[in-house]
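Undergrad: using only what follows, build the 3D model:
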Amino acid sequence: MNTLENLMGATEELYTLLLCLNRKVFSHDDIIKRLSIPPSHAKVIFHLHCGGEASVSEIAKNLSISKSNMTPIIDKLIQENLVERFTDPNDRRIIRVRVTEKGHEFCLKQREKTKKHLEEKISSLSPEELERIKDLAKELNSIFSKIE
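TA: Below you'll find the predicted structure:
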């Protein structure tokens, strides 16, 4: 099999896997029910939790949210004490945002809820299937970590 065939085959299988995971494991409604804040707010806080502090412009660009929509989202997250604004020490014109301790706790709590949800979804699988999923997920994580 040549490189193009491998690429097309991998793309097709990954697409099918994503659809299956979305349908069977991570339905949009289930995710929304587990969150205590709107999805757009969750995207911002998880982005900051995983990637560290960022300017409002960087967050807007990375999450494909307009800058005009970012302000009310960040204002609400500040009001909930999940993030805080501060002036960039190198350029006082730039406003940066970072997650607060409460914000980190929120993200960790959501992570545990998601893991519990996953446990429930896959608990009916055999020990062999669970072992295989664990090994395959570990391998996929290793492979995908190479992508920029």
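
Undergrad: CA only for contacts and neighbour counts going forward, please
TA: Noted.

Undergrad: tell me which residues touch residue 49, please.
TA: For residue 49, the contact set (CA atoms under 8 Å, 6 or more residues apart in numbering) comprises 98, 99, 103, 104, 107.

Undergrad: another sequence for comparison is provided below:
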Amino acid sequence: MKKLFYNHRITTKIPFTHCQTLIILKKYEILSISEIRTIMKIKKQNMTYIINNLEKKEFIKRFADINDRRLVKIKITNEGKEFLNQWQKNALVDMKNNLSTLRNDDLELLLNSIQSIKIVLSKLTYD
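TA: Predicted coordinates for the structure are as follows:
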């Protein structure tokens, strides 16, 4: 599985969990660290590590909530958006290249498996 999604061109820049954080911030625009943690289902110390690293790379910005100065909010920066866009483009190219090595019957099997997974996952409820 890792080979399919491995992106050798940019994996050395930041780990996948950091990219997940950027994807979430791009979708929701502004979130607290706690909200990001809840979405990603990770521990506080792991989230702090990720936020600190992303901030050092200037991919995110911390700021105080206007309603509660004790609350810290996080926003993705333009640099973070540019990095994420390039990361996603490269990941697609790498995935296409990896999938192109499969035979047609293997691609058909993969497609059927993905469709089966979608059906099962659609039956799950999330609270």
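
Undergrad: TM-score them against each other, please.
TA: Superposed pair, TM-score by TM-score structural alignment, normalised by the length of structure 2: 0.69. Supporting alignment: 114 aligned residues with a CA RMSD of 3.0 Å.

Undergrad: by neighbour count, which of the contacts of residue 49 of structure 1 wins?
TA: Comparing the contacts of residue 49 of structure 1 by number of neighbours (other CA atoms under 10 Å), residue 99 comes first, having 27 neighbours.

Undergrad: out of the contacts of residue 49 of structure 1, who's nearest residue 46 of structure 1?
TA: Residue 46 of structure 1 lies nearest to residue 107 out of the contacts of residue 49 of structure 1, by CA to CA, at 6.6 Å.

Undergrad: how much space separates the closest one from residue 5 of structure 1?
TA: 39 Å (CA to CA, to the nearest Å).

Undergrad: same question, residue 22 of structure 1
TA: 26 Å.

Undergrad: then residue 141 of structure 1?
TA: 22 Å.

Undergrad: grab the most central residue of structure 2 for me.
TA: What sits nearest the mean C-alpha location of structure 2, by CA atoms, centre = their mean, is residue 20, with 1.9 Å.

Undergrad: roughly how far does residue 100 of structure 1 sit from residue 11 of structure 1?
TA: Distance from residue 100 of structure 1 to residue 11 of structure 1, by CA to CA: 38 Å.

Undergrad: okay, these two: which has more neighbours?
TA: residue 100 (19 against 12).

Undergrad: what lines up with the more buried one in structure 2?
TA: Residue 100 of structure 1 maps onto residue 77 in structure 2, with residues paired by TM-score structural alignment.

Undergrad: longest strand in structure 1, by number of residues?
TA: Counting residues, the longest strand found in structure 1 (DSSP state E) is strand 91-99.

Undergrad: circling back: any idea which element the residue nearest to the centre of structure 2 lies in?
TA: helix 16-28 (DSSP states H and E).

Undergrad: quick one: average offset of the very next helix or strand once past that helix versus structure 1, please.
TA: Going down the chain from helix 16-28 of structure 2, the next helix or strand is strand 30-32, by DSSP H and E. Strand 30-32 of structure 2 differs from its equivalent in structure 1 by a mean of 0.7 Å after superposition (mean CA distance after the TM-score superposition for structure 1).

Undergrad: so which elements touch the helix or strand following strand 30-32 of structure 2?
TA: Tracing the chain past strand 30-32 of structure 2, the next element assigned as helix or strand by DSSP H and E is helix 33-40. Applying 3 or more CA pairs under 8 Å, 6 or more residues apart in numbering; DSSP states H and E, one finds that helix 33-40 of structure 2 contacts helix 16-28, helix 44-56, strand 72-76.
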